[in-house]
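Colleague: just the structure for this:
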Amino acid sequence: MFRCALGLTALVLTLVSVSLADITTSKAIAPEDEKAPPRIQLAILLDTSNSMDGLINQARTQLWKIVNELATTERKGCVPHLDVALYEYGNDSLSAESLHIRQAICFTDDLDRVSEELFGLTTNGGQEYCGAVIGKAIDKLEWSPSGDDLKMIVIAGNEPFSQGPIDFHGSCSESISKGITITTIFCGKEQVGIDTGWKEGAELAEGEYLFIDQNEPIVTIPTPYDDKLSKLSIQINNTFLFYGDQKAAREAAERQSAQDTNAESAAPAAAAERALFKSSPQYQRASRDLIDALAAGSVKLEDLKPEELPTELRKLSRDDQKKLIKERSEERKRIQKEIRALTLQRQEFLTKATETTGAESKNTLDTAVLDAVRKQAERKEFTSPGTE
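Modeller: A predicted model of the protein is given here:
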């Protein structure tokens, strides 16, 4: 099943580029006082035992590619709200009392924080308790009560699915009873995953069973557009006006910059995908960025105390504050537009290069997750432009 997905990466790249090129400022996530947008909730459960360094590296390299796929989806013309959570399991550095499980981050729409946690993961021996980590993800995360929302758990590992004190049959059955599907990704041979319960777990929770080679190198094709996209990704940071608690605002700015660096260090392609995500409506910072907060209607400029204002605004008159906010907002839109235009050219280059060389990753985490996401999204009537 998995190996039949030849050409999937090129298809995904094309879909991402077309859909994000069509995004305009009017297609923003609805503010809270309007009808709530549909939601996509993705909980990623990663085995961080000794043999999983390759899996973690694939996740780091391909995070932005995966979330770009989610950023292209719509339901009835409405852009969904995207939340991602991350768990690690099977690591001896985690206590036995916790069953060697840690919630790295709960559901959040701040993908910079998810990236930060991914790059902070380390591997170390351990017992991999799939039933237990699934149970914790179900019980501890705040899942949407709506049956219309897309709710997914993706779990990846390489030990028998039945390990540990919690029966995976019960965890998987509870999951689907709450409308949460489970996609299992076995790191190894297809039949071994079937024999050790990974396929059964997916079937119980109406998800997908996939298998990957966690040590397969990610195929990346350099393009003439990578460097410019990376520079634009950094340049757009200068348009953000972080407000509120100054310690938290400073940390948000530092995190944004650090994740640019992490993406660049992972691969030029990862930096390009991150730039693309930063040009999408899903990359909102309404809780910290004043421009996004004003656009969302979640804050009023006149309600902020002087110490809550961004540093750049504190010594300005109210009229000059509004002028600077407008200038930054317009500059951001200009950069986002340029990113999307360059991304289209980059995708065309990649499609042609892949057709010519046949070079693409066929058995890696990103391809598996994208395959599963697309199938699950279709069942909930989420579509990507050009696929309807």
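Colleague: CA atoms for contacts and neighbours, from now on please.
Modeller: Will do.
Colleague: which outside residues touch stretch 330-344?
Modeller: Contact partners of stretch 330-344, identified using CA atoms under 8 Å, 6 or more residues apart in numbering, comprise 17-18, 20-21, 225, 229, 232, 236, 239, 272, 275-276, 278-280.
Colleague: here is the second sequence; please produce its structure so I can put it next to the first one:
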Amino acid sequence: MKNLKNIIGLSLMVLGIGTIYGCDIKPKKDDKTKLIVTAIAPEVDQPAKQYVKIALLLDTSNSMDGLINQAKSQLWDIVNEFTYAKCGNNNRPDLKIALYEYGNDKLSSREGYIRQVIGFSDDLDEISEKLFSLTTDGGEEYCGEVINTSLEQLEWGKNADDLKMIFIAGNEPFTQGKLNYRDAASQAKEKDVVVNTIFCGNYEQGVGSKWKDGAITTGGEYMAIDHNRQVVHIETPYDDIIIKLNSKLNQTYVSYGALGASKVQTQAKQDNMAYDVNEEVAVKRAISKSSRLYKNSQWDLVDASDDKEFEVSKLKREELPKELKDKSEKEIKDYILKKKSERTQIQKEIQDLNTKRKAYIAKNQTEEKGELENAMIRAIKNQASRKNYKWD
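Modeller: The predicted model follows:
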């Protein structure tokens, strides 16, 4: 009887372990013997986090100015959607974005007129900076080749529960270039990466030039958008307050290390760049900065203090901001805690205002959202549901 109780207890423990990892909450069809062996000597290295990995492949040829402008405008909407994403086990996934440009004469012909602008990153300021740096010029657009390049260069990982997606946007035939897009699609399927295609032009023209086929081969979605359409923004009574709170939020960042000073400048510059596009884009960026996805532990002491290995005693005095250089360890800790408390309160205020803002927009929305935003978010949610993601 005692042995029987031990076996039952061990089996229950294993079943519990099975729900800890991954967004896939469906039980594995292993027999009891294998379950017991796994519990005693686990051999599978399960990742501690789940990721959403999105690679944006943007055509930057002459005719794509409208596409780039839409991308600049809608980046923060897409980021903000993932603030509310949950895996099937209720964990929150981390978001990583990569950016490629292709079809631009300024790029190397040897590289197929393709450039990795930024690899997978969760540094939202840097992603914004790179996106705003894009300019257009004429060139050859090789869709199959840019998909293949992103698959080979980026670290997609092997966790089957990660959500891995490519969004490629352009307006030339999908068949251009030496590398067949079907070969690239086959490689994507092997890596569990879904390819979504966004044709900038007439829907049927995109179908005829194989953009739809390029998507459905991997289980992705084909979309056609008017990339030159001006995005309609709805002003709300909460926008000015959120922008003012964003300025206060910036004052809670405590820079340190070699990156500190330049990153503070980048943060402020990207705020200004967003505002230059449209006041609402600046609001959306501020909302992103109040979310869990805006993390800067590499240069900000407040975010860094959340890391388990963080110790004030290990900080180098010469890498501290001038207001902390002559402070004791206790004074530094107290300062960080004070700034953290201020930040938490400001972020909560922004999130609360955003709830009211979204309700106001929903009530007053007479036109559809930005076409690029609509297309991407619809595809993201459809594909996320296949891996038990949900939104709250």
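Colleague: hang on, the earlier thing: which of the contacts of stretch 330-344 of structure 1 lies closest to Ser257 of structure 1?
Modeller: Nearest to Ser257 of structure 1 among the contacts of stretch 330-344 of structure 1: Ile236, at 10.5 Å, using CA to CA.
Colleague: now do the same for that closest one: its match in structure 2.
Modeller: Structural alignment (TM-score structural alignment) places Ile236 of structure 1 against Leu249 in structure 2.
Colleague: that match in helix, strand or coil?
Modeller: Per DSSP: H, G, I helix; E, B strand; the rest coil, the secondary structure class of Leu249 of structure 2 is helix.
Colleague: count the residues that sit near it.
Modeller: Leu249 of structure 2 has 21 neighbours, counted by other CA atoms under 10 Å.
Colleague: need the residue closest to the centroid of structure 1.
Modeller: Centroid-nearest residue in structure 1: Val67, 3.7 Å away (criterion: CA atoms, centre = their mean).
Colleague: structure 2: which residue goes with that one?
Modeller: By TM-score structural alignment, Val67 of structure 1 lines up with Val79.
Colleague: next: Thr223 of structure 1.
Modeller: In structure 2, Thr223 of structure 1 lands on Thr236 (TM-score structural alignment).
Colleague: secondary structure element for the closest residue to its match other than its chain neighbours?
Modeller: Leaving aside its chain neighbours, Thr236 of structure 2 sits nearest to Arg357 (6.4 Å; criterion: CA to CA, 6 or more residues apart in numbering). Element membership for Arg357 of structure 2 (DSSP states H and E) is helix 329-364.
Colleague: average distance between that helix and structure 1?
Modeller: In the superposition with structure 1, the average deviation recorded for helix 329-364 of structure 2 is 0.8 Å (mean CA distance after the TM-score superposition for structure 1).
Colleague: what's next to the helix or strand that comes right after that helix, contact-wise?
Modeller: Downstream of helix 329-364 of structure 2, the first helix or strand assigned by DSSP H and E is helix 371-385. With CA under 8 Å, 6+ apart as the test, helix 371-385 of structure 2 has contacts from 67, 70-71, 74-75, 77-78, 81, 163, 167, 196, 198, 220-221, 223, 225-227, 229, 231, 390.
Colleague: and after helix 371-385 of structure 2, which helix or strand comes next?
Modeller: Immediately after helix 371-385 of structure 2, counting by DSSP H and E, sits strand 390-391.
Colleague: follow-up on the earlier one: contacting residues for the match of Ile236 of structure 1?
Modeller: Counting by CA under 8 Å, 6+ apart, Leu249 of structure 2 touches Arg343, Ile346, Gln347.
Colleague: any idea what the last one aligns with in structure 1?
Modeller: So that's Gln347 of structure 2. Aligned by TM-score structural alignment, Gln347 of structure 2 pairs with Gln336 of structure 1.
Colleague: distance of its match relative to Thr123 of structure 1?
Modeller: Distance, Gln336 of structure 1 to Thr123 of structure 1, by CA to CA, to the nearest Å: 37 Å.
Colleague: and for Ala286 of structure 1, the neighbour number?
Modeller: Ala286 of structure 1: 19 surrounding residues under other CA under 10 Å.
Colleague: assumed it was part of a helix.
Modeller: No - read with three-state DSSP, Ala286 of structure 1 is coil and lies in no helix.
Colleague: returning to what we had before: more neighbours: which of Gln336 and Thr123 of structure 1?
Modeller: Counted by other CA under 10 Å, Gln336 of structure 1 and Thr123 do not tie: Gln336 has more neighbours, with 23 against 19.
Colleague: where along structure 2 do the helices fall?
Modeller: Applying DSSP state H to structure 2 gives helices spanning 2-17, 32-40, 65-82, 124-132, 143-153, 181-190, 203-208, 211-216, 239-250, 260-277, 279-289, 301-304, 329-364, 371-385.
Colleague: and of those, who's closest to Asn89 of structure 2?
Modeller: Closest of the helices of structure 2 to Asn89 of structure 2 is helix 2-17, at 11.8 Å (criterion: CA to CA).
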